[in-house]
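for reference, the sequence and a predicted model appear below.
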Amino acid sequence: MPTRPVLLYDGDCGFCTTAVRLAERLVRPRCATVPWQYADLTALGVTRERAGYEVLWVTPTGAVHGGAQAVAKALLSAGGAWPVVGASLTLPPLRWAAAGLYRLVAANRHRLPGGTAACAAPGPDLAPTRHTPQDTP
């Protein structure tokens, strides 16, 4: 297991890579940022399907948070005012809105700046079927 949190993202997606690089510069989350294609997913306790479906935040203890909650965890780990933003994204109703916005962006990332056809997210048939307790509202 890693000694600090890991943010897994789709390294084949130009939009995702650009977003992560921007977050590294502006937000400065306290984590390792790793394309899931180059990560030891088994060691992190993550399936290839789930990593391809959403951004993931994996804690040193093995807890996995996906999608908007992974973004919230990254914001919570940063300095400045970012933890306030991250904390607000964990509370209803903002949590629900953030989850919906995340899914909308993920479904259309190939249409966003930097996106290509390779950025198209997998369809619902590839969506993970099991979620950990950390992922439930």
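Perfect, thanks for sending it.

from now on I want contacts and neighbour counts done on CA atoms only, so please keep to that.
Will do.

contacting residues for the residue nearest to Val55 when sequence neighbours are not counted?
Spatial nearest neighbour of Val55, chain neighbours left out: Tyr9 (4.9 Å); criterion: CA to CA, 6 or more residues apart in numbering. The contact partners of Tyr9, by CA atoms under 8 Å, 6 or more residues apart in numbering, come to Cys16, Thr17, Val20, Thr33, Val34, Pro35, Trp36, Ala51, Glu54, Val55, Leu56.

now those residues as JSON lines including neighbour count?
Listed next are these as JSON lines, based on neighbours: other CA atoms under 10 Å:
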{"residue": "Cys16", "neighbour count": "22"}
{"residue": "Thr17", "neighbour count": "19"}
{"residue": "Val20", "neighbour count": "23"}
{"residue": "Thr33", "neighbour count": "18"}
{"residue": "Val34", "neighbour count": "17"}
{"residue": "Pro35", "neighbour count": "20"}
{"residue": "Trp36", "neighbour count": "22"}
{"residue": "Ala51", "neighbour count": "21"}
{"residue": "Glu54", "neighbour count": "23"}
{"residue": "Val55", "neighbour count": "24"}
{"residue": "Leu56", "neighbour count": "26"}
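
try this one side by side with the last:
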Amino acid sequence: MRTRPVLVYDGDCRFCTTSVAFLERLLRPDCSITPWQFADLASLGVAQRRAEYEALWITPTGAVHGGAQAVARLLLRAGKGWAVLGALLTLPPFRRVAHGVYRIVADNRHRLPGGTAACALPADRR
């Protein structure tokens, strides 16, 4: 049984990898961080299709939070002032905005600095 949450991200996307590395250095969260390509998704209770679509935060009890809510959980786990920001992202008005911003970034990550063709989601997933 896991005792720490797991953050799962797209390790083939340089934008995602760079973003996660930056957040890991900045926040130093108490969690495991792994690309979905190297994760045992079945044991985490996550389908590959979902892991391809969004970052995931999986709690030790198996609850899965995706996209902006995964980021919110990461911030909450980081503590200090970051937890306040994470908590705000879970509240209704901010949650909706955070989801929209996350989708815009995720759907266009191949166009962002560090993004490559490997970052592009298939057309049916954008």
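Looks like it arrived, so ask away. Bear in mind that the values here come from a model prediction, so they are computed numbers and not experimental data.

any idea what the TM-score is?
Here the TM-score for the pair of chains, by TM-score structural alignment, normalised by the length of the second structure, is 0.96; 126 aligned residues with a CA RMSD of 1.2 Å.

quick revisit: measure the residue nearest to Val55 of the first structure to Leu22 of the first structure for me?
Noted for Tyr9 of the first structure: a distance of 13 Å to Leu22 of the first structure, by CA to CA, to the nearest Å.

and for Gly86 of the first structure?
Gly86 of the first structure sits 16 Å away from Leu22 of the first structure when distances are taken as CA to CA.

which of those two has more neighbours?
Gly86 (22 against 12; other CA atoms under 10 Å).

rewinding a little: distance of the residue nearest to Val55 of the first structure relative to Glu54 of the first structure?
7 Å.

also Ala97 of the first structure?
Taking CA to CA, one finds Ala97 of the first structure at 16 Å from Glu54 of the first structure.

swap in Val105 of the first structure?
Taking CA to CA, one finds Val105 of the first structure at 11 Å from Glu54 of the first structure.

any idea which residue sits dead centre in the second structure?
With distances taken as CA atoms, centre = their mean, Ala55 lies nearest the centre of the second structure, 2.8 Å away.

just list the residues touching the residue mapped onto that residue from the first structure, thanks.
Using TM-score structural alignment, the equivalent of Ala55 of the second structure in the first structure is Val55. By CA under 8 Å, 6+ apart, the contact list for Val55 of the first structure reads Leu7, Leu8, Tyr9, Asp10, Gly66, Gly67, Ala70, Val71.

try Gln48 of the second structure
Gln48 of the second structure makes contact with Trp36, Leu41, according to CA under 8 Å, 6+ apart.

please report how far it lies from Pro113 of the second structure.
Where Pro113 of the second structure is concerned, Gln48 of the second structure sits at a distance of 25 Å (CA to CA).

Asp124 of the second structure too?
23 Å.

higher neighbour count, these two?
Pro113 (10 against 5).

can you redo the contacts of Val55 of the first structure as JSON lines with secondary structure and distance to Ala78 of the first structure?
Listed next are the contacts of Val55 of the first structure as JSON lines, based on DSSP: H, G, I helix; E, B strand; the rest coil; distance: CA to CA, whole Å:
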{"residue": "Leu7", "secondary structure": "strand", "distance to Ala78 of the first structure": "13"}
{"residue": "Leu8", "secondary structure": "strand", "distance to Ala78 of the first structure": "16"}
{"residue": "Tyr9", "secondary structure": "strand", "distance to Ala78 of the first structure": "18"}
{"residue": "Asp10", "secondary structure": "coil", "distance to Ala78 of the first structure": "21"}
{"residue": "Gly66", "secondary structure": "strand", "distance to Ala78 of the first structure": "18"}
{"residue": "Gly67", "secondary structure": "coil", "distance to Ala78 of the first structure": "18"}
{"residue": "Ala70", "secondary structure": "helix", "distance to Ala78 of the first structure": "13"}
{"residue": "Val71", "secondary structure": "helix", "distance to Ala78 of the first structure": "11"}
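
no further queries at this time; thank you.
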